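*Asks:* Here is the input, now give the coordinates:
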Amino acid sequence: MTATLSDLFAFHRNDGLAVGAPDRPWLTYAGLRELVGHTVTALHAAGVGKGDRVAIVLPNGPEMATAFVALAEGAVTAPLNPAYRLEEFEFYLSDLGAKAIVLAEGYDGPALVAANHLGLAVLRLGHDAADPAGSFTLRAESVAPGEPERATARPRDLALILHTSGTTSRPKIVPLRHGNLSASAHHIAGSLALTPHDRCLNMMPLFHIHGLVAAVSASLAAGASVWCAPGFDALKVFGWIEAARPTWYTAVPTMHQAILARAPRNAEVIERVPLRFIRSSSASLPAQVMEALSATFRAPVIEAYGMTEAAHQMTSNPLPPRPQKPGSVGVAAGPQVRIADEASDRLIEGTGEVVISGPNVTAGYEANKAANAKSFFEAEGERWFRTGDQGRFDAEGYLTITGRLKEIINRGGEKISPLEVDGVLMDHPAVLQVVTFALPHPKLGEEVAAAVVLREGMAADEAAIRAFCADRLAEFKVPRRVVLLDEIPKGATGKLQRIGLAEKLGLVSPA
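*Replies:* As a prediction, this is how the structure comes out:
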């Protein structure tokens, strides 16, 4: 189905609940459609129109969610992490070619400094806490020069600009069209069987594709509701569940682990507010965590596989009665998903690079011929995107990711999947969290290391953990270093990051 973001909710019941938040009245679908119209008018008054790129720097919450869908009707959105430093704002605003920026009323931080330095139009977003969640007004503090193009969005128009993480190189620009986003929203809504009776509790940051599409856009596509928390706070999650009464939530594995840690003292809330399912994506969910979540909440845990270039979802574990397989990211759930040879442009059976093709997949990185030549190829009449992940399908069509190709540890020619080592370490009774990573070695090239967080009140030392692994792994896969930490460093979206971890932990000198 080819559509725009606003098409997703164009015909839902006027009085249907769309967006909620703590201590706020609900925004209805009629109110959301009205908000879109007012926002486009405000954009045009500020000299911003179709094709112009508008950076959004707002705190997490309902206004961030509605600003995304409303601004995309009249311009191209580019949400940015509010925690960026001045130099980062200057890089991203310049790199994406922003014409304007949306900031909260009263905000005077580094994003404003960068915007003024680059001569961007500044639009101030204001809201009243007594108004429905997500309601806002848009005021032009400064106006862009020229006459804006006043046409509203079409499916082939750009809706969203995001950057890749840039862990090992300069971040790449990922342009996503309305058609990409609406296709992905429908894929997710379909795979989760969402209906107007469903409600998502969103705790994911809304500068990230996971929250924008899986929580917000998929809910709107189904005529369901999304209740937007002001970010993730493990101490408040069960209070939010009580207040929002969701039927599901979506999060990254580190969030699920933090929620599990507080679940025993919140058993009554779990009983009072039963969830239909729990969704996990954006990083590998340890099988042990998946099983503990399902047992604790007495609900299926749906692990999905997504990335920015696919407008989020590629595969998903199915709902019951089909099984949810721990350690697997499920079956194709939207695009075509195949395995390709890692070194040549051909599709294969067995283990190799995961590739995708479909209406949700970006047409290509912006202004980056080298990256597009490396990432896209033609085979069997389709254009395929290389995900950079290694994986394999089982006999029932369930995909298992064996690792990021660039994270596979090469120990003197022996290839080791960090995810395999993670899985073994997570079986240790004292281990709460683990990240296996490459440690540079002068002769072997790379060696296996692991960062471990222990469960509260439990003890284990490096030797004991290595001995546990030695009984379960081939000798060359056993971590040579096990670093015990109170907390493993995380990225902005809560994901654990393997690349560069040796430097972050001070185990090697930075290059």
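
*Asks:* C-alpha only now, for contacts and for neighbours.
*Replies:* Noted.

*Asks:* dump the residue contacts of the closest residue to residue 110 other than its chain neighbours.
*Replies:* Take residue 110 and drop its neighbours on the chain: the residue closest to it by Cα to Cα, 6 or more residues apart in numbering is residue 86, 4.9 Å away. Contacts for residue 86 (Cα atoms under 8 Å, 6 or more residues apart in numbering) come out as 110-111, 113-114.

*Asks:* Who wins on neighbours among those residues?
*Replies:* Most neighbours among the contacts of residue 86, by other Cα atoms under 10 Å: residue 111, with 28 neighbours.

*Asks:* Point me to the helix or strand that includes that residue.
*Replies:* In this structure, residue 111 is located in helix 110-118 according to DSSP states H and E.

*Asks:* how about the strands in the stretch 51-200 of the chain?
*Replies:* Taking DSSP state E, counting those that start in this stretch, the strands of the stretch 51-200 of the chain run over residues 53-57, 76-79, 100-104, 121-126, 137-140, 158-163, 173-177, 199-202.

*Asks:* now stretch 378-395, how far from the centre of its chain.
*Replies:* With Cα atoms, centre = their mean, to the nearest Å as the basis, stretch 378-395 stands 21 Å off its chain's centre.

*Asks:* Okay, buried residues for that stretch please.
*Replies:* 384-393 (16 or more other Cα atoms under 10 Å).

*Asks:* What about those residues, which are in strands?
*Replies:* Under the assignment DSSP state E, the buried residues of stretch 378-395 contribute 384-393 to strands.

*Asks:* For the residues you listed, give me JSON lines that also has distance to residue 62.
*Replies:* Below are these laid out as JSON lines (distance: Cα to Cα, whole Å):
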{"residue": "384", "distance to residue 62": "35"}
{"residue": "385", "distance to residue 62": "33"}
{"residue": "386", "distance to residue 62": "34"}
{"residue": "387", "distance to residue 62": "31"}
{"residue": "388", "distance to residue 62": "33"}
{"residue": "389", "distance to residue 62": "33"}
{"residue": "390", "distance to residue 62": "36"}
{"residue": "391", "distance to residue 62": "37"}
{"residue": "392", "distance to residue 62": "39"}
{"residue": "393", "distance to residue 62": "38"}
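
*Asks:* pretty sure residue 355 belongs to a strand, no?
*Replies:* Yes. Counting by DSSP: H, G, I helix; E, B strand; the rest coil, one finds residue 355 located in a strand.

*Asks:* Does residue 498 touch residue 434 like I think?
*Replies:* No. Taking contacts as Cα atoms under 8 Å, residue 498 lies outside contact range of residue 434: 10.4 Å.

*Asks:* here's the other one to compare against:
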Amino acid sequence: MTAVPDSISARLARLAEEPHSTAVVRCSGPVSAEGVTAAQLLDGCRRIADALRAAGVRSGDRAVVMTRDAYQLVACSYALTSLGAVPVLIEPRAEVRRCLDEVAPGVFIGEPLAHVARRALGWGRGHVRTALVTGRGFPGQAHLLGRHLPSAAPDGTGPAPRVPEPRPEDLATIAFTSGSTGRPLGVEYAHATLAGQLTALDAVLRTRADDVLLSCFLPFAALGPLLGVTTVAPQVDHLAPARTPPGHLVGPLLQHGATVLLGSPAVLGLIAGHCARRGLTLPSVRRVLSFGTPLRPRLAEALTKALPAGAEILSVHGATECLPVAAIDAEQSRVLRVQPPPGHSGTCLGRPLPGVEARVLDADATGLGEIAVAGPVVSPGYHARPEATAAVRTRADGTLWHRTGDLGRVDEAGRLWYLGRKAHLVTGEDFTLTTEDVEATADTAAGVRRTALVGVGPAGRQRAVLCVEPERAARRDAVVSALRTALRDHPHARRIGTVLFHPRFPTDLRHHSRIDRVRLAARAAEGKPW
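*Replies:* Predicted coordinates for the structure are as follows:
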């Protein structure tokens, strides 16, 4: 059997070599937290694996894991992996019932609230045969919701779980897309995929032995211990990340001296705003990783004010199907935005990470085309959706490429330039506009928080509408004047027929950072603000 290079089992074995190191810190509120050592985590994984085996969970079983507790998510995911079962991660706000019908999971693991929703809304009905509950138990729970799993971190005196070495092609997990650009799809990760993603993340994080990672995205907390870094999981409002009390983020960061901060622009904006209002700084942070959507210069500038000199801010690009792909330093991105190479516009994403290949397919005369990715970070495909998989796969020059749906170019230095989503092109009778080309310039206007270019009308005869979300205290007439100035020399500014103001853009469920342009376009068609 061919071994998986740097597999989960190999990384868990390395974790066991540092039994007294803190693996996960589960937070509750701005200061309360519980540290879990590597020995405790591995002991807990084994105990949960024993309970899963006793409940009838077997190799190959697909098991939904739905809990907001970082330790329980990590321990249950590792325990399932040790049994050869397949964890399934899904947004609790997505089309859960349809997604579960597609996956047909035999096992459902979750906190009591998730099981209440499962029973009330019919999640997994006809498929789930084993229901297991995390968190505190209560009388009658086994009859009402399911058998209780050991949820408290043990003392760590027990042995680690035995994790067999997987085959590269074995299915490791299924993670659903958020559905922000269409129906949620179950993305399959083989063990080789996860190993490739972890290796690429090593290159981005560049962690040291004493690093502490504050992960503001719960699923990433499951990867932190495998990356060999103490992972602090703050109490983020996972149903609405942008509404998380900022003290729940900054408090744990300061308390545990986080050196690496990871989050979406929406969450990083909460941290930057809180620090500005309270006059706080983040002296321990040396690297910030922003993901979910390209980082805008204004947010990078606000973060810089709270960080020590020399701290690095990286904008990381990728998707559920291929993560991560590329990364760029925020300062370099700002300079390139002001002085792009000839023939380039939009937002520079940086060079592909080691082991990742990227190219542009179906390019026009200007080099604009669809960004495609190849390499070990790319998912084998979508679960039970062969037609969807076939639609995003292309073979060129002997390599199988994943079409990302992103439009872009590659410059002479090998850097990727992002011009927006292919599905969001605005096409008029005599023009075609990419969203990022216009928005990257419009977003620099004073008083503008962000903008969104949408097309109103049928493709080929659309009217270009620029939607504007202003800063809270900005005057509308001043913002309009600033927009005129910012777009004065833009070659496509004259194509913008209407400007509409919206107090708050609708965004995706997962990161609260990607703009829901379909809803914006529907409102723009009515000529109304949100």
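
*Asks:* Look at residue 498 and residue 434 of the first structure and report which has more neighbours.
*Replies:* Looking at residue 498 of the first structure and residue 434 with other Cα under 10 Å, you find the greater number of neighbours at residue 434, namely 26 against 19.

*Asks:* Name the nearest residue to that one, sequence neighbours excluded.
*Replies:* Spatial nearest neighbour of residue 434 of the first structure, chain neighbours left out: residue 452 (4.5 Å); criterion: Cα to Cα, 6+ apart.

*Asks:* what's the counterpart of the one you found in the second structure?
*Replies:* Residue 452 of the first structure maps onto residue 468 in the second structure when the alignment is built from TM-score structural alignment.

*Asks:* which SS state does its match fall under?
*Replies:* strand.

*Asks:* Tell me how many other residues surround it.
*Replies:* Around residue 468 of the second structure there are 27 residues (other Cα under 10 Å).

*Asks:* is it true that it touches residue 451?
*Replies:* Yes. If you go by Cα under 8 Å, residue 468 of the second structure and residue 451 touch, sitting 4.6 Å apart.

*Asks:* Now the common contact residues for those two.
*Replies:* With Cα under 8 Å, 6+ apart, residue 468 of the second structure and residue 451 have no common neighbours.

*Asks:* For the closest residue to residue 246 of the first structure other than its chain neighbours, give me its contacts.
*Replies:* Among residues not flanking residue 246 of the first structure along the chain, residue 199 sits closest, at 4.7 Å (Cα to Cα, 6+ apart). Residue 199 of the first structure makes contacts with 219, 224-227, 245-248, as judged by Cα under 8 Å, 6+ apart.

*Asks:* which two in these are spaced the farthest apart?
*Replies:* Spatially, the most separated pair among those is 219 and 245, at 14.9 Å (Cα to Cα).

*Asks:* who has more neighbours, those two?
*Replies:* Per other Cα under 10 Å, whichever of residue 219 of the first structure and residue 245 has more neighbours is residue 219, with 27 against 19.

*Asks:* Can you classify that one by secondary structure?
*Replies:* Classified using three-state DSSP, residue 219 of the first structure is helix.

*Asks:* List the contacts of it.
*Replies:* Residue 219 of the first structure makes contact with 185, 189, 194, 198-200, 225-226, according to Cα under 8 Å, 6+ apart.

*Asks:* Mind doing that once more with 6 Å?
*Replies:* residue 225 (Cα atoms under 6 Å, 6 or more residues apart in numbering).

*Asks:* give me every residue that touches residue 362 of the second structure.
*Replies:* Contact analysis of residue 362 of the second structure by Cα under 6 Å, 6+ apart lists residue 369.

*Asks:* Can you tell me how far residue 158 of the first structure is from residue 77 of the first structure?
*Replies:* Between residue 158 of the first structure and residue 77 of the first structure the computed distance is 8 Å (Cα to Cα, to the nearest Å).

*Asks:* Give me the more crowded residue out of these two.
*Replies:* The residue with more neighbours, out of residue 158 of the first structure and residue 77, is residue 77; 29 against 25, by other Cα under 10 Å.

*Asks:* What does the more buried one correspond to in the second structure?
*Replies:* By TM-score structural alignment, residue 77 of the first structure lines up with residue 87.

*Asks:* Just give me the residue right at the centre of the second structure.
*Replies:* With distances taken as Cα atoms, centre = their mean, residue 292 lies nearest the centre of the second structure, 5.2 Å away.

*Asks:* ok, average deviation of the biggest helix by length in the first structure from the second structure?
*Replies:* Determined from DSSP state H, the single longest helix within the first structure is helix 29-45. Superposing on the second structure and averaging over aligned pairs (mean Cα distance after the TM-score superposition for the first structure), helix 29-45 of the first structure comes out at 1.7 Å.

*Asks:* What residues in the second structure pair up with that helix?
*Replies:* Alignment of helix 29-45 of the first structure against the second structure: residues 38-54, by TM-score structural alignment.

*Asks:* in the matching stretch, what's buried?
*Replies:* Buried positions in stretch 38-54 of the second structure, judged by neighbour count with 16+ other Cα under 10 Å: 38-52.

*Asks:* show me the contacts for residue 234 of the second structure.
*Replies:* Residue 234 of the second structure touches 27, 249, counting by Cα under 6 Å, 6+ apart.

*Asks:* now with 10 Å?
*Replies:* Contacts for residue 234 of the second structure were tallied using Cα atoms under 10 Å, 6 or more residues apart in numbering; they are 25-33, 69-70, 214-218, 221, 244, 247-253.

*Asks:* Can you tell me what it aligns to in the first structure?
*Replies:* Matched by TM-score structural alignment, residue 234 of the second structure corresponds to residue 229 in the first structure.

*Asks:* what about that match, distance to residue 276 of the first structure?
*Replies:* For residue 229 of the first structure, the distance to residue 276 of the first structure equals 19 Å [Cα to Cα].

*Asks:* How about residue 5 of the second structure: what's its closest non-neighbour residue?
*Replies:* residue 195 (6.9 Å).

*Asks:* Secondary structure element holding the residue nearest to the centre of the second structure?
*Replies:* Here residue 292 of the second structure, judged by DSSP H and E, is contained in no helix and no strand.

*Asks:* ok, how many other residues are close to residue 458 of the second structure?
*Replies:* Other residues near residue 458 of the second structure come to 11 when the count uses other Cα under 10 Å.

*Asks:* Helix or strand for it, just tell me which one.
*Replies:* Residue 458 of the second structure belongs to no helix or strand, assigned by DSSP H and E.

*Asks:* show me what contacts it?
*Replies:* Shown in contact with residue 458 of the second structure (Cα under 10 Å, 6+ apart): 426-428.

*Asks:* ok, back up a step: going through the contacts of residue 234 of the second structure, which ones are buried?
*Replies:* 25-28, 30-31, 33, 69-70, 214-218, 221, 244, 247-253.
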